[in-house]
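> predicted model follows, preceded by the sequence.
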Amino acid sequence: MTCRCLLQSRPPLRARSLYFYVRSSTAFKIVLYPHKTLVSDQLLACGAGAVGRLLHSRAPHASSSSTLWLREAATASATPKNLRGSHNLPQKRARKKPVAVAMGPEKRSVSEAGAGSAVSAQPQQQQQPRKKQRKSSSPDALLTAEVRQAAKHNDPLAGLAAYDKAKAEGLELNISAMETLLYLCSGGRSWDTQIANSSAPAISAATAAEALPVTEATHSADRPMSEGSVEGSSQAVQACDHQPSSANGTDPMTDSTSKQDARKADHSTSLSSEAWADIAQRGRAIWQEHEQRGSANTEVAYTALGRLEAMAGRPEGALEAAKRSLAAGHQAKLRSFIPALKSFCAEGDFLQAFEVQSLILEHDLDLTEEEYALLIGVCAHGAPWAQARAVLGSMSRELTGLQESTLAAVQRYFRSAAAKEALGVGQSEWVVEQCTVSEDGRPSCCTGQLQAMDLSEEEYEAFGRGVAALAAQRERKPRDFEAFVSFLGRNGPYGAVVDGANAALFGQNWEEGGFSFAQIQAVVGQLRCERPALKPLVVLHQSRLKAGPANEPTAAAFLDKLRRQKQLYSAPFGSNDDWYWLYAAVQAGPTALLASCDEMRDHVFQLLRPKYFRKWKQRHQVYYKFKANGTALLTYPAPFTVCMQHLSDSGAWLFPAAQSDRWLCAMPR
């Protein structure tokens, strides 16, 4: 076997590693360990019938002999040209037992071998990777695995089959398996469909056919989707509301495996309503058996019980399950009340539905758009105008753009007999139609002007406390964020906060792009020109201030000026600078602006209460882009807020669509 060195001559270094190309397409490495210094001067060829220039020692150590080791390094390319040096071969490989290259009866250094000696070695055969031995699982663990596998496919029959098999073998469900099985029996991922099919037709009648095609219009390119989307709301509630409660740390109601396997076959869709009724009955029997044994029930189990009661058409039982969960000392969660709320709304019982809403608000839980759609929909069953108006007012404060299903519920209410109670003298009906809104906030369907809706003073304080609490909780060193709060107290308030990293990286995803301090300077300069009364603050991570671009003369001068003016803050290592610029902008109050093109959709911002965050973002975020000459073009918030509003001039109610520029207008006539 012939080997040929692919490295050029190198200077003498201790522990030099040389790579060789072997005709068998296997690369080997000669490792000259630190206890001996062997130096390569020239290329080496070695093998049967080949005599090459050998390594010789320039600085031998005390020992007169050294050992040359040969061990496998990587699989090489078929042609040596593809390997231009040692850096092309993997540096981290599994450790293998080194094989000594025999040099005679005794181990001799290469320098002793002489120029005419030949070195030959047979590489060690590759060791076969050891197969991992399967750990023997207990019957209980196998049962849990089968039930969880059934949950991945949303297959309640498979879960019940595993349960029956366990009972036949004398096994009992552990807490995790019991929760997952109850989750399956209560509908699993499709429980909304099951409650709609098993209850009165009030919910299932909410079809898009009744609604005006508000979302058929062209999507707006100027309004970010996050401003009108309810996804941030539901995800934010899930982040704070859904926490693992099982013994193994998983939650079948929100387990990530369910989301990952949502694309797999959903076996529940092939089941009839009669089959689901039998499955729900089995689920209640399993619950009773578990309760008779005196086992502790978790919040997840109580939520599943509430779903089972709702599927059976017993909303009072669903509400009782939520109350029992609270009485057992479990943390109040929105999902515990949803089965009762949906069931009461499905039956058109607005009195009980608003009782559930009161319980939710008593525990400081935020309703999402889905719950508001249920409440405004149930108002069509004879609720007084005062209650309907209260729901509309809450929607105006806490929601922005509305989904099509919510707009359909709004239309059903304003077309109902109950809505006529709000009509004045000489008015006979509500006219519900589509409309557009001009750039200055004037609707095409009626007279009036949309207003800019911002947070109240109390809401600003609550929002600021929430941001600070989350930041301190997630910082490695909470004192770092406390130091920033002190900095703002000494030098603030800052009316224009700049997300430095976002500005510097905007449009830089090209070959010669990089971190541009010139773009930060352009944004700051334009803010000073157009909003001279607002004191700017640039927030950057400390790593950005120590990198190469920050040392360029222009950038260094710009940063020094900001430091002298107390208009630069560097988030320390281990901190997330997002919390810093967000808190600074919120703390500055109603007149502050945040210059950033970050849509703030990631998990960090989903932890914030959406009823504060989305409306604040819409009123205070400034977007930018850059001209060819480097000048920044700033886009300020619109003069009105994209949210549901009531126009006193015409008495009309306007509802924005989340996925288009269209609005829904309900106007008395």
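Done, it's in.

> contacts, neighbours, all on C-alpha from now
Will do.

> pull the longest helix from this structure.
helix 273-292 (DSSP state H).

> my read is residue 664 is in a helix, agree?
No: Residue 664 is assigned strand when assessed by DSSP: H, G, I helix; E, B strand; the rest coil, not a helix.

> pretty sure it sits against residue 656.
Yes: contact status for residue 664 versus residue 656: in contact at 6.3 Å, counting by CA atoms under 8 Å.

> circling back to that earlier point, list the buried residues in the longest helix of the chain.
Neighbour-count burial for helix 273-292 flags 276-277, 279-284, 286-287, 290 (criterion: 16 or more other CA atoms under 10 Å).

> distance to residue 227 added to those, as JSON lines?
JSON lines is the format used below for those (distance: CA to CA, whole Å):
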{"residue": "276", "distance to residue 227": "39"}
{"residue": "277", "distance to residue 227": "41"}
{"residue": "279", "distance to residue 227": "41"}
{"residue": "280", "distance to residue 227": "39"}
{"residue": "281", "distance to residue 227": "43"}
{"residue": "282", "distance to residue 227": "44"}
{"residue": "283", "distance to residue 227": "41"}
{"residue": "284", "distance to residue 227": "42"}
{"residue": "286", "distance to residue 227": "44"}
{"residue": "287", "distance to residue 227": "42"}
{"residue": "290", "distance to residue 227": "46"}
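
> tell me which of these is nearest to residue 299?
residue 287 (13.3 Å; CA to CA).

> okay, one more to line up with it:
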Amino acid sequence: MATSPLTLQLQLQRSLSFSHSLIPNLYHSFPSFTTLNFNPRKQPTIQCSSRNSPVETTNRNSVRNFSKKIPSPSSVSHTDKSVSLESKSLNRVIEKKKIENENVVEKKKKKIKDSRRVKLRLSLDLCSKRGDLNGALSFYDSAISQGVKLGQHQYTVLLYLCSSAAIGVLRPAKSGSGTRTLNTQVSSVNRNDDDNRFCSDSDDDNRVLDNSVSVSCSSSEKLDENDEFKNLALRRGFEVYENMCMNKVEMNEAALTSVARMAMAMCDGDMAFEMVKQMKILGLSPRLRSYGPALSTYCNNGEIDKAFDVENHMLEHGVYPEEPELERLLRVSIRAGKSDRVYYVLHKLRSSVRKVSNTTADLIVDWFRSKTASKVGRKKWDKRLIMEAMENNGGGWHGIGWLGKGRWQVLQTSVGNDGMCKCCGVQLATIDLDPVETENFAKSVASIAISKEKNSNFQTFQKWLDYYGPFEAVIDAANVGLFGQWKFMPSKINAVVNEMRLKLPSKKFPLIVLHHRRIRGDKRDAPISKAVVDRWNNAGALYATPTGSNDDW
């Protein structure tokens, strides 16, 4: 394009040409930029051309008006910034919408997974209720294939079903009585509570366990089928347990107890006991049912020392054996001929069970009729020491060990309402708390009182009691004074105190416990006679409980 030397070029997006030259200017469009030419001549014509349009002629005023509309470089820059901000804002909106859509998709997926998890839980609970192991394993396999994450409850139900089938106490579509029996090696798993069933339904009519492990089969083929089912339960049970550990699902006492039961089915007492020890490591509290598999396995295997190790572990963790556990310990002790162990367990039965079942009674009779029982015992002993030991133990037993040798006389008899044996005519002793039980009871009462009393009032009472005690009897003076009427009568307290003194061997005043307001009197009741109060105080027999202290202690 021909231009004068004074031509000023400005690049724009479209091509424009302005000329005041007498010679017509030729215009050529450029593909990528626009050119503006200014020539200070007197020619009034102005040519405007576009890349795709013909040249148009306008007057000078139009050119001026048009030139005013051309944006300055600063305004172009400001526009670019606005466009950039709008672009960023649009990108943020698009990104936000994208995230929202992703969240909606995730929520839908989570809802589907939650729905599957809920259905799985309900299905497994129903299988537990019916004792349907195959159905439960089918639901489990389906959930794993669909990527459903199982929780603690689902794993616990599966382990319970597998362990029950492995030890032979799973009865599909049947219910058990829930009582504890002694004629089966797994009686420890048959409790009288709903904890044996790890399902949400607590209806007592829907028990899963039966109380017998015996399987009545009419053919060896049936026995083989039963063994195959137990092996399947063991294999799948340990598979479920491994998955639970691999997925780091939190363990609970019920799950570990089920694993211990599977170990019992394999006659592995060490593994069953290890499950109990794991509970302590995980901060779980073992229960009586937790010890049953290990104790039962050791007793059945004749491992007497390990069996009593389990019992010691129970006592250390505040779990006390009941008759089924003691019956197993007694049986294994008799088989091993351990007379000292038999003596220990018999006293355990005496102190904790009192009245034994027929099965345990038959076992005790078998012991006293055995040759081993006739050979153990002292030939000589000090009768005085025996009587002192019996008195110190609360009466009825001495705890020194077997006395005498020779065959025992075993007879069946009954005891009258007066406590007299109808066979030998001996009066049964009234058994009191032994010294250890008395001390533990006193400590427990003191700890409760101290925790509830204010200003160490009970500790003050303990010091007072150490100074003025001991007492042979205690009188709750408030109840005596109010007995039979609404009005407090101090004369009744005095009458009971005097009568009590006459009956006590030492003729000493009994301990009189009365709130200090009763002694001074209030608006309704007159104070107790000063002479009577002084008499009790001089004898060191009256303790006035302060405000905030419970006189029932």
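Sure, I can see it. The shown structure was predicted, so the numbers you read here are calculated from the model rather than taken from an experiment.

> can you calculate the TM-score here?
Once superposed, chain against chain, the TM-score is 0.51 (TM-score structural alignment, normalised by the length of structure 2); 385 aligned residues with a CA RMSD of 5.7 Å.

> the more surrounded of residue 664 and residue 656 of structure 1?
Using other CA atoms under 10 Å, the more surrounded residue of residue 664 of structure 1 and residue 656 is residue 656, with 28 against 25.

> nearest spatial neighbour of that one, chain-adjacent residues omitted?
residue 663 (4.4 Å; CA to CA, 6 or more residues apart in numbering).

> the residue nearest to the spatial centre of structure 1 and residue 313 of structure 1: what is the separation?
In structure 1, the centroid-proximal residue (CA atoms, centre = their mean) is residue 603; its distance is 4.0 Å. Relative to residue 313 of structure 1, residue 603 of structure 1 is positioned 37 Å away (CA to CA, to the nearest Å).

> then residue 408 of structure 1?
Look at residue 408 of structure 1 and residue 313 of structure 1: by CA to CA, they are 24 Å apart.

> just residue 286 of structure 1 next, same as before
Between residue 286 of structure 1 and residue 313 of structure 1 the computed distance is 19 Å (CA to CA).

> residue 513 of structure 1 too?
In terms of CA to CA, residue 513 of structure 1 sits 61 Å off from residue 313 of structure 1.

> neighbour-wise, which of the two wins?
Between residue 513 of structure 1 and residue 313, residue 313 has the larger neighbour count (other CA under 10 Å), namely 21 against 11.

> now do the more buried one against residue 203 of structure 1, distance only.
Taken as CA to CA, the span from residue 313 of structure 1 to residue 203 of structure 1 is 13 Å.

> where do the strands sit along the stretch 201-350 of structure 2?
With strands called from DSSP state E, counting those that start in this stretch, the stretch 201-350 of structure 2 shows none.

> meant to ask about structure 2, not that
11-12, 34-35, 46-50, 53-58, 474-476, 511-515, 542-545 (DSSP state E).

> single out the most deeply packed of those.
Counting by mean count of other CA atoms under 10 Å, strand 511-515 has the highest mean neighbour count of those, with a mean of 21.

> for that strand, packing partners?
Judged by 3 or more CA pairs under 8 Å, 6 or more residues apart in numbering; DSSP states H and E, strand 511-515 of structure 2 is in contact with strand 474-476, helix 477-482, strand 542-545.

> mean shift between the last one and structure 1?
Right, strand 542-545 of structure 2. Taken over the aligned residues, the distance from strand 542-545 of structure 2 to structure 1 averages 5.3 Å (mean CA distance after the TM-score superposition for structure 1).

> and for the first one?
Compared with structure 1 after the fit, strand 474-476 of structure 2 shows a mean deviation of 4.7 Å (mean CA distance after the TM-score superposition for structure 1).

> quick one: map residue 293 of structure 2 onto structure 1.
Using TM-score structural alignment as the criterion, residue 293 of structure 2 maps onto residue 339 of structure 1.

> and that match, how many neighbours?
30.

> was I right to think it contacts residue 317?
No: judged on CA under 8 Å, residue 339 of structure 1 makes no contact with residue 317 at a distance of 9.7 Å.
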